Structure formats: structure tokens, C-alpha cells
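K.L.:
what follows is a predicted protein model with its sequence.
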Amino acid sequence: MTTTTVRLAADKLAPHMNKAMNAFDAASRKTTLEAPLLELVRARASQLNGCAYCVDTHNADARAGGETERRLYALPVWSQTPFFTPRERAALALTEAMTRLTDGPVPDAVFAAAQAEFDETELAELVWSITVINAWNRVAVTTHAWPLA
């Protein structure tokens, strides 16, 4: 098993920023969106960003919330499976587009598909929730936050 020490205790060295990020995260959990959908979004963004800590955390949270192993195993290839609802598929497509901005801006078709599944408030909450997990991923990957064995 690979083990690495944390590079930087960013949370302890900049506690005011960590406190603000935790507040942002807490706000992203107080939405009208379904908790299971948000865990899929968090897990998928974390996979794309290569964040081992967050993949571990959000897969565990998803399982604790009743998510099936089959769907979690299929999450990396969600678009090629029949296991996800149209609403989940729209959220996952938006997650991928927002996470992979180096590929270009979020395509109009992806945004339109999300608009078809979510009302405006839900869509705004989804955009903010995707933003939060991407921010956490960047901190964790940069500082070498690792899942506990």
C-alpha cells in the first residue's frame, strides 16, 4: 500500500480559510437536492480530480446513504450504463464538464440537459455544490490528504 505524509497542514496553518471553506461546504449540504445525488456528484468529481481521500469519503457516505455497490463501481462509466436516472445523468454530465474546464467551457447541450432536469434554484445549488467539491479536491490533492487505512 502506498503511504505518503501530508505535505502541508493547510487547515491548521490557515484556519480562517479552512473555517470559511467548511462553512461553504456546510451551505452546499443545505440544498433542496437529494443527498444521494450530491454524493454521486462529489464522488465523480473526486474521481476525475484524482483525489483518493475524497473518493474514499464520498463512496463511504454514498454507501451509508443507501447507494448500491453496483452503481458506485459503474460511476466512472456512468454514461455507458443504464443504472442512472435522467436527473442523475444530467448532474453527472454537468459535474464532468465543470470539472474538466481545461477541455473547454461547459457545452450548451450539457447545460440545457441540466436545465431540463433541475429547476433554477436546484441548478444553482448543483453548480455551487460541484464548485465546492472541486475546491476540496484541489486542496486535498495538493497537500497529500490520504484516506485513513
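P.N.:
Alright, I've got the coordinates. Numbering: from 1, shown residues only.
K.L.:
okay, CA-based contacts and neighbour counts for the rest of this
P.N.:
Fine.
K.L.:
centre-most residue in this structure?
P.N.:
With distances taken as CA atoms, centre = their mean, Arg42 lies nearest the centre of the chain, 1.9 Å away.
K.L.:
contacts only, for that residue.
P.N.:
By CA atoms under 8 Å, 6 or more residues apart in numbering, Arg42 lies in contact with 54-55, 58, 130, 133.
K.L.:
okay, pairing it with this:
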Amino acid sequence: MTNSPRVNIGKQHSAPYKALIALSSEVDETTSAAGLDPFLVELVKIRTSQINGCSFCLRMHTRDALKKGENPDRIAVLPAWEETGYFSETDRAALRLTEAITCVPDGHVSDEDYDAAAAVLTADQISAIAWLATVMNAFNRVAITSRYPVEA
């Protein structure tokens, strides 16, 4: 990757970016109303950003999760969530659905992935996770396209 400057699309066309921020606020309210744990919400944001390789969002949401009191070990093993005992059945269902939504080009959201989520999550929770993953994918694309700086 080069470090050549790029247009910050959020600043260049601020109205769509402000609309995305407003949508994100609505989704935050939706996740809360659906009864999703705030730690899980941050883990979904982190996992989406890991898959997309968005360093800006990874740093931001990892910091947010730690500030909220998330266990650093859970963040450390998040890419291998299926292999650990750190995650509840609800966490696993949400993370599986998040990965399927984020990796749509790899085969869409399969019935197997959706049914696994539906076996554990309520309809409100499925919808909230889907919206959260959708918004995070959008933010990742804005940050990656614009090459938001991530300095030490």
C-alpha cells in the first residue's frame, strides 16, 4: 500500500457521511432496544473491521471496547472465536451472522448461517446485528477508500 493522499470522501461530500452517522446512531439504539450486550456490539464492529482490514476502525472500536471494560483476551482471540471458550452462544450466533454478512461476495448469507443465528437470536436481534454489520461495512469502506491515517 502506498501512502499517497486521497480525497476524504466524508469531507468531500459531507451530507452522505452525516446521513451514515445518523444511521449509525439509529442502529446503536436498535441494538440496545434488541437487548444486545454493549460488549458484543463492539465485538461485531471489531470483527467486521478485522475482516475488511480497516485499521482506523479497528483501533477506534478496540479502544472503545476496552474503555467499556471488555476483556482484552476476548479481543485478542476474536479472529478465532469459534475455537475458544470466551464467547457465549449469543456472541457466537452474532459473530457468525456478522461474518456471513461481511463476506457476502463469498457466497451470500447461507441458510445454514442464518438458521444458526435464528436458533439463538430473536428476530429483533438478527435485524439489529444485520444493520450493525451493514453500517460497519459502510464505515470501513469510507475509511479504507479515504485512507484515514492511523499513526502510532
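P.N.:
That came in fine, so what should we check first? Quick caveat, the model's predicted, so the values are computed rather than measured.
K.L.:
so what does the residue nearest to the centre of structure 1 match up with in structure 2?
P.N.:
In structure 2, Arg42 of structure 1 lines up with Lys45, judged by TM-score structural alignment.
K.L.:
give me the element its match is part of.
P.N.:
Taking DSSP states H and E as the criterion, Lys45 of structure 2 maps to helix 38-52.
K.L.:
excluding its backbone neighbours, what's nearest the aligned residue in structure 1 for Pro72 of structure 2?
P.N.:
Counting by TM-score structural alignment, Pro72 of structure 2 lines up with Glu69 in structure 1. Take Glu69 of structure 1 and drop its neighbours on the chain: the residue closest to it by CA to CA, 6 or more residues apart in numbering is Arg63, 7.3 Å away.
K.L.:
would you mind getting the average deviation of stretch 120-132 of structure 1 from structure 2?
P.N.:
Superposed on structure 2, stretch 120-132 of structure 1 shows a mean distance of 0.9 Å to its aligned residues (mean CA distance after the TM-score superposition for structure 1).
K.L.:
list the buried ones in that stretch?
P.N.:
Buried positions in stretch 120-132 of structure 1, judged by neighbour count with 16 or more other CA atoms under 10 Å: 122-123, 125-132.
K.L.:
show me which of those is closest to Asp11 of structure 1.
P.N.:
Val132 (15.6 Å; CA to CA).
K.L.:
I figured that closest one was touching Asp25, is that so?
P.N.:
Yes - using CA atoms under 8 Å, Val132 of structure 1 makes contact with Asp25 at a distance of 6.2 Å.
K.L.:
in terms of helices and strands, where is the corresponding residue of structure 1 for Ala143 of structure 2?
P.N.:
Using TM-score structural alignment, the partner of Ala143 of structure 2 in structure 1 is Ala140. Using DSSP H and E, Ala140 of structure 1 sits within helix 120-143.
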